[in-house]
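Asker: kindly return the folded structure for what I paste below:
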Amino acid sequence: METTDSTCLLYKDIIGVQAPWEVTEVTKDEKIRKITVRIEHDSETAIKCPVCEQETKLYDHRIRTLRYLDTCQYETFLEVHVPRVSCKEDGVQQIPIPYAEKHSRFSSRFEKAIIVWLQDSPISAVAENFKLSWDEVDGIMQRAVKRGLSRRKKHKVKNMGIDETSYQKHHEYVTVILDKDRDSVIDVLDDRTAETLETWLKTQKSCNLSGLESISMDMWDPYIKAVKDNIPEAEQKIAFDRFHVSKHFNGALDKVRRREHKAFMKQAGESPLSKSRFQWLINSNRTDNRNTRRKDFLNLSRMNLETAKAWRIKETASSLWDYVYMNVAEAAWKKLLWWISHCRIPEIIKAGKTIKNYFWGILNAIRLKATNGMLEAKNNCIQRIKRMACGFRNRNRFRNAILFHLGKLDLFPSTV
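Answerer: Take a look at the predicted model:
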């Protein structure tokens, strides 16, 4: 393709080239379906040292080749002839260019397109669509997260959430720190030990924790210890909210169901509990009890089964979170704990002892109105991220993915 003034002018407008830069040549290679746009710095324009900003003399040029957005299915590259200056104070320096960030092999607009795609697609799909390697796309994601974290301004956190999530099998966990008011992930820590959380609380610079009012978390002793040792008046702020408490009740209920189902199958070869696991565990307040399957389940729940009894305890617990008066709430929970201790179901009694040991945090959750909606939603999003990526090989990539999708970071290059 021959270079014409109109072609150069067209690409100048498309790319947004402004003085002192200019498009000097556009070439097309039909065999490999590639377009190369040559961009040069005006030789008559004075050049400043990028460090001291003093006018200085030209030393030489270095060519930077940048991948740009495709032109009608032709891969497009920018061949930027970048001046280097010789400064008396700072030596030889390469001036920055307005089309890409330092050391990047992709234009800022191309990186922005990749970042937009990554918000809804796995790395492998984006790499295939843009004809890049997996590592190149992953590098763009990592740079975006690093860029976003560096731009994040320090802010006050009033209501914080601390949760654990697994990134692999075999109980490999990370700790997720959330700002519940901003609905965003603050950070992701390497494990779920007291030492790791304590180090983060002492050294983090991303937010101001002096005004903390509530800290929602699981009944996990290492978390509790780290917070108590580093946050003033932590015993009044730690809240074991509905989401984390319900996990204990659901876990105990499912153990009862499995044990009872196994006993039925061994004795009679069939069980009324077959294929009913989901119905026992879902929240009744979010379920339409009018459909046929749910009606069958409600009939099952009225049978003289330990599972049904455990389910009623679980349902009662889920209804005790909306009290306005603390003395009424405390009395209702104590009544439930008495019922649990006399129910003669080992799994539920064990869960009840756990709840009793951490009862103070449950009362804090009711007093502070520590809701679980955001924690639940973020947990679901993290699981979706894991499924989309088909798992993660290491914690650092898992951390980057969580912050990329849920950190509410400013991810785009500044030169877009």
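
Asker: all contacts plus neighbour counts: C-alpha atoms, from now on.
Answerer: OK.

Asker: helix, strand or coil for residue 78?
Answerer: strand (DSSP: H, G, I helix; E, B strand; the rest coil).

Asker: quick one: residues contacting it.
Answerer: 36, 37, 38, 39, 64, 65, 66, 67, 68 (Cα atoms under 8 Å, 6 or more residues apart in numbering).

Asker: for whichever helix or strand residue 176 is part of, packing partners?
Answerer: Residue 176 is part of strand 172-179, with elements assigned from DSSP states H and E. On a contact count with 3 or more Cα pairs under 8 Å, 6 or more residues apart in numbering; DSSP states H and E, strand 172-179 meets strand 159-168, strand 184-189.

Asker: and these: which comes nearest residue 230?
Answerer: Closest to residue 230 of the helices and strands packed on strand 172-179 is strand 159-168 (Cα to Cα; 14.2 Å).

Asker: list the buried residues in the longest helix seen in the chain.
Answerer: Taking DSSP state H as the criterion, the chain has its longest helix at helix 242-268. Neighbour-count burial for helix 242-268, counted by 16 or more other Cα atoms under 10 Å, picks out 242-246, 248-250, 252-254, 256-257, 260-262, 264.

Asker: got the end-to-end distance for stretch 296-316?
Answerer: Terminal residues of stretch 296-316 lie 21 Å apart, using Cα to Cα, to the nearest Å.

Asker: flag every buried residue along it.
Answerer: Neighbour-count burial for stretch 296-316, counted by 16+ other Cα under 10 Å, picks out 300-301, 305-315.

Asker: inside helices: which ones of those residues?
Answerer: Going by DSSP H, the helices hold 300, 301, 306, 307, 308, 309, 310, 311, 312, 313, 314, 315 from the buried residues of stretch 296-316.

Asker: which secondary structure state does residue 101 sit in?
Answerer: coil.

Asker: now do the lengthiest strand in the chain: everything it contacts.
Answerer: In the chain, assigned by DSSP state E, the strand with the most residues is strand 55-71. For strand 55-71, the surrounding residues in contact (Cα under 8 Å, 6+ apart) are 35, 46-49, 75-87, 92, 100, 104-107, 109-110.

Asker: please provide the structure for the following sequence as well, for comparison with the first:
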Amino acid sequence: MANSDVFTLGLGLTPPWRVVDQRLETDRQPNELHLAVAADPGARFPCPSCGRLCKPHDWKELSWRHLNFFQHACIIEARVPRTDCPEHGVLRITVPWARPDSGFTLLFEQAALALMREMPVAAAARIIGVTDQRLWRILRFYVGRAIERLDLSGVEAVALDETAAKRGHSYVTVFIDLDAAERPVLFVTPGKGKECMTAFRAFLAEHGGEAGRIA
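Answerer: Below is the predicted model:
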């Protein structure tokens, strides 16, 4: 089996995508393994809006940081097309190994999130070898997406805790679901008092909850 076929299997790529070349750059630390991924000639791609298979309109060179290959940093490189859909026009497709505009593969982001659950972001950044700002962007994206999907329609019993975040008069108010055995924190906001209650009510309503049902 050729090296490119091994890497294609290792990355879990499926047609039309496959690894076509690889090179190890040893002139930097850590060393970098670059994997060139390409689509089969003549391949058509789904429109990001409707899924209709379309011809590519043009291509753009993109790269993503992947999980390390042994001790080497791994970079995936690919020419990514824009589809020309009769209904939705010219749109950049989403590749199966990364979300749009990320710069990291999905597996890299998954590993980064696992580290950030266990330690400060700065410490995770030192271990992974990227800046903490880039990890914060990953964290904000997935936290934001989780909040968008939050369903608070079943919340009935809530407690709040006004905690001093720093010395002096800097407070943070935490709202907790008293019926939740796991992940009981519902909402966190700077400050204390009436404004925090107003903010929580608005957040509750945005996610299907009803303030009138809460004890």
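
Asker: so stretch 279-286 of the first structure matches what in the second structure?
Answerer: Under TM-score structural alignment, stretch 279-286 of the first structure corresponds to no residues of the second structure.

Asker: Three-state assignment for the residue in the first structure sticking out farthest from the centre, please.
Answerer: Within the first structure, residue 44 marks the point farthest from the mean C-alpha position, 49.1 Å out by Cα atoms, centre = their mean. Classification of residue 44 of the first structure using three-state DSSP returns coil.

Asker: map it across to the second structure for me.
Answerer: Residue 44 of the first structure maps onto residue 42 in the second structure, by TM-score structural alignment.

Asker: what is the neighbour count of the counterpart of residue 166 of the second structure in the first structure?
Answerer: Aligning on TM-score structural alignment places residue 166 of the second structure opposite residue 168 in the first structure. For residue 168 of the first structure, the count of nearby residues is 16 (other Cα atoms under 10 Å).

Asker: distance of residue 168 of the first structure relative to residue 327 of the first structure?
Answerer: In terms of Cα to Cα, residue 168 of the first structure sits 43 Å off from residue 327 of the first structure.

Asker: what does residue 135 of the first structure align to in the second structure?
Answerer: In the second structure, residue 135 of the first structure lands on residue 133 (TM-score structural alignment).

Asker: who touches the strand holding residue 176 of the first structure?
Answerer: 157-167, 184-192, 395.

Asker: and what of stretch 33-43 of the first structure?
Answerer: 11, 19-29, 71, 73-83.

Asker: residue boundaries of the helices in the second structure?
Answerer: Under DSSP H, the second structure gives helices at 3-11, 106-118, 121-128, 132-148, 194-206.

Asker: how about those in JSON lines, adding mean neighbour count and distance to residue 177 of the second structure?
Answerer: Output for the helices of the second structure, formatted as JSON lines (neighbours: other Cα atoms under 10 Å; distance: least, Cα to Cα, whole Å):
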{"stretch": "helix 3-11", "mean neighbour count": "14", "distance to residue 177 of the second structure": "41"}
{"stretch": "helix 106-118", "mean neighbour count": "16", "distance to residue 177 of the second structure": "21"}
{"stretch": "helix 121-128", "mean neighbour count": "16", "distance to residue 177 of the second structure": "27"}
{"stretch": "helix 132-148", "mean neighbour count": "14", "distance to residue 177 of the second structure": "15"}
{"stretch": "helix 194-206", "mean neighbour count": "15", "distance to residue 177 of the second structure": "12"}
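
Asker: can you add distance to residue 52 of the second structure and give these back as a markdown table?
Answerer: Output for the helices of the second structure, formatted as a markdown table (distance: least, Cα to Cα, whole Å):
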| stretch | distance to residue 52 of the second structure |
| --- | --- |
| helix 3-11 | 25 |
| helix 106-118 | 24 |
| helix 121-128 | 38 |
| helix 132-148 | 26 |
| helix 194-206 | 33 |
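
Asker: select, out of the helices and strands packed on strand 172-179 of the first structure, the one closest to residue 355 of the first structure.
Answerer: Nearest to residue 355 of the first structure, of all these, is strand 159-168, at 17.9 Å by Cα to Cα.

Asker: which strands or helices does the closest one pack on?
Answerer: By 3+ Cα pairs under 8 Å, 6+ apart, strand 159-168 of the first structure packs against strand 172-179, strand 214-217, helix 373-389.

Asker: ok, and what's touching stretch 188-199 of the first structure?
Answerer: Here stretch 188-199 of the first structure makes contact (Cα under 8 Å, 6+ apart) with 164, 172-177, 222-223, 225-227, 229-230, 395, 399, 402-403.

Asker: separate out the buried members of the residues you listed.
Answerer: Among those, those buried by neighbour count (16+ other Cα under 10 Å) are 164, 173-177, 222-223, 225-227, 395, 399, 402-403.

Asker: of the residues you listed, closest to residue 127 of the first structure?
Answerer: residue 402 (19.4 Å).

Asker: so what corresponds to the closest one in the second structure?
Answerer: Using TM-score structural alignment, residue 402 of the first structure has no partner in the second structure.
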